[in-house]
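Student: I'd like to go over a predicted model; first the sequence, then the structure.
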Amino acid sequence: MVQYHCRVEHLFNVGPGAFNPPPKVDSAIVRLVPYETLPHPAKDHRVLERVVREAFNQRRKTLRNTLKLLLTSDEITASGVDGSLRPEQLDLAAFVRLADTLSEKVVTE
């Protein structure tokens, strides 16, 4: 959700030795620059948050499986998103399209 509100700039990496106890991974220092105008505005940001949460709740599963309580496979496809992808493979615009599809579905039901 940070990418929805801010541009994320990678500044540099920090090795494990900079921490105590040292982690088994490198860390990254980033700068968050808030957008003046959102590049991909969602119809309802709360719906976007829900879609992202549901998608990453079971992140090793495909979107078709993680979002099945919210959207049908046909609705995911109609959003222009491949339901066989995993959440980490999507960009922000794809998540916004899914959320907007869900927003429209809720309004029409």
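Tutor: That came through, no problem.
Student: rest of the way, CA atoms for contacts and neighbours
Tutor: Fine.
Student: contacting residues around H5?
Tutor: Taking C-alpha atoms under 8 Å, 6 or more residues apart in numbering as the contact definition, H5 lies against P34, Y35, L38.
Student: got another, please set it beside the one above:
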Amino acid sequence: MKKIYYKNHCIQKKWGQIFLNDQNVINAIVKSINPKKYQKIVEIGPGLGALTKQILDTIDIDFLILIERDSNLVNRLIQMFNKKIKIFSQNVMITNFFDLSKQFGQKLRLIGNLPYNIATELIIYLFKYLNVIDDMHFMFQKEVGRRICADPNNKEYGRLSIVTQYHYKTIPLFKIPATSFIPIPKVESLMIRFIPHTNTPYPVIDVKTLSLLTELAFRQRRKTLRNSLSTFFNQTEIIQQGINPTLRAENITINQYCTLAAILNNK
């Protein structure tokens, strides 16, 4: 397989590496993040430092916290930014953000141009760290981003929409064309802001039950609720919660799923 180089770096396809090279997009991202001097900002997958440089050029911040698993990039980033960064050479999927927040004495702001192949997995991994996260700004493959932010009664609305919005307020910011990256991906990207709920708008339940319930409902999304959830509920039980049992999975709100999950928990 032919190797692809960008700025003398051999791009690691196995890690889904793509690099931002559009200064207008970089400016727009940093403007939307609106970093402040006193904040502890964690950049996940900084690559060759396009966002890192723009943030450091924009504000007189003490340092940026970087998480990068590619040792070649780690060495380059250290040479480029020296004492303006604190870098962790590791896989973000094993990073303990509780420890990171404790180390720096405050909540964290997370940003990043995430590889498409870990983006969804990372968002779910971060559910358990909500108490130490102020907000997050991440790029997603556009189709995945639209699913994350989707509302009920929409074909893009599904399990990912529900479990993500249960934990975060999701705000789509702007699309990013494929030509903004090297190598050029086959899809556009979407920049999304995530704000953890401080006071959840949904009933507090066992999230595993919510996940199980939505998995069952959306596995057969063309079936009506009375059929897709018949393993757990009879039609009368669904009606008693003010839910029309002839609706399909995509027509049910997060609150309604939470209500059903709470009942299932008590069974």
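Tutor: Received the coordinates, thanks. Everything numeric in this text was worked out from a predicted model, so none of it was measured.
Student: Quantify their similarity with the TM-score.
Tutor: With the length set by TM-score structural alignment, normalised by the length of structure 1, the two chains reach a TM-score of 0.79; 103 aligned residues with a C-alpha RMSD of 2.0 Å.
Student: quick one, helices of structure 2?
Tutor: Along structure 2, the segments classed as helices by DSSP state H run 23-33, 50-58, 71-81, 97-104, 116-125, 142-149, 159-167, 207-219, 225-228, 235-240, 254-266.
Student: if we can go back for a sec, same check for the contacts of H5 of structure 1, but in structure 2.
Tutor: When you map those onto structure 2 and apply both residues aligned by TM-score structural alignment, their matches' C-alpha atoms under 8 Å, the shared contacts are P34, Y35, L38.
Student: Give me the subset of those residues lying in strands.
Tutor: P34 (DSSP state E).
Student: before we move on, back to that, I'd like the helices of structure 2 as TSV, with distance to V187 of structure 2 appended.
Tutor: Below are these laid out as TSV (distance: least, C-alpha to C-alpha, whole Å):
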stretch	distance to V187 of structure 2
helix 23-33	16
helix 50-58	20
helix 71-81	25
helix 97-104	30
helix 116-125	10
helix 142-149	7
helix 159-167	19
helix 207-219	25
helix 225-228	33
helix 235-240	40
helix 254-266	29
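Student: So for S189 of structure 2, which of those helices sits nearest?
Tutor: The minimum distance between S189 of structure 2 and the helices of structure 2 falls on helix 142-149, with 4.4 Å, by C-alpha to C-alpha.
Student: from the kept ones among the contacts of H5 of structure 1, which single one is nearest A94 of structure 1?
Tutor: Nearest to A94 of structure 1 among those, with distances taken as C-alpha to C-alpha, is L38, at 14.6 Å.
Student: give me the number of residues near A178 of structure 2?
Tutor: Look at A178 of structure 2: counted by other C-alpha atoms under 10 Å, it has 16 neighbours.
Student: What's the separation between it and F140 of structure 2?
Tutor: A178 of structure 2 is 12 Å from F140 of structure 2, where distance means C-alpha to C-alpha, to the nearest Å.
Student: Give the residues shared as contacts by those two.
Tutor: S189.
Student: most centrally placed residue in structure 2?
Tutor: I123 (3.8 Å; C-alpha atoms, centre = their mean).
Student: what's it in contact with, if anything?
Tutor: T164.
Student: how about a cut-off of 10 Å?
Tutor: Contacts for I123 of structure 2 (C-alpha atoms under 10 Å, 6 or more residues apart in numbering) come out as M136, F138, L160, T164, H167, Y168, F194.
Student: And for Q58 of structure 1?
Tutor: Contacts of Q58 of structure 1 by C-alpha under 10 Å, 6+ apart are N65, T66, L67, R86, P87.
Student: which of the residues you listed lies closest to L48 of structure 1?
Tutor: L67 (12.2 Å).
Student: which position in structure 2 aligns with that closest one?
Tutor: Using TM-score structural alignment as the criterion, L67 of structure 1 maps onto L229 of structure 2.
Student: cool, L38 of structure 1 as well?
Tutor: Match for L38 of structure 1 (TM-score structural alignment): T200.
Student: burial measure for its match, as a count.
Tutor: 12.
Student: repeat for V96 of structure 1
Tutor: 24.
Student: try the one 3 residues further on
Tutor: Applying the criterion other C-alpha under 10 Å, we find 27 residues in the vicinity of A99 of structure 1.
Student: cool, G242 of structure 2 as well?
Tutor: Neighbour tally, G242 of structure 2, other C-alpha under 10 Å: 9.
Student: give me every residue that touches it.
Tutor: Q256.
Student: So the residue mapped onto it from structure 1 versus V2 of structure 1, what's the distance?
Tutor: Alignment note: G242 of structure 2 maps to G80 in structure 1; criterion TM-score structural alignment. Using C-alpha to C-alpha, G80 of structure 1 is found at 23 Å from V2 of structure 1.
Student: cool, and G15 of structure 1?
Tutor: 24 Å.
Student: Comparing the two, which residue is more hemmed in?
Tutor: G15 (13 against 10).
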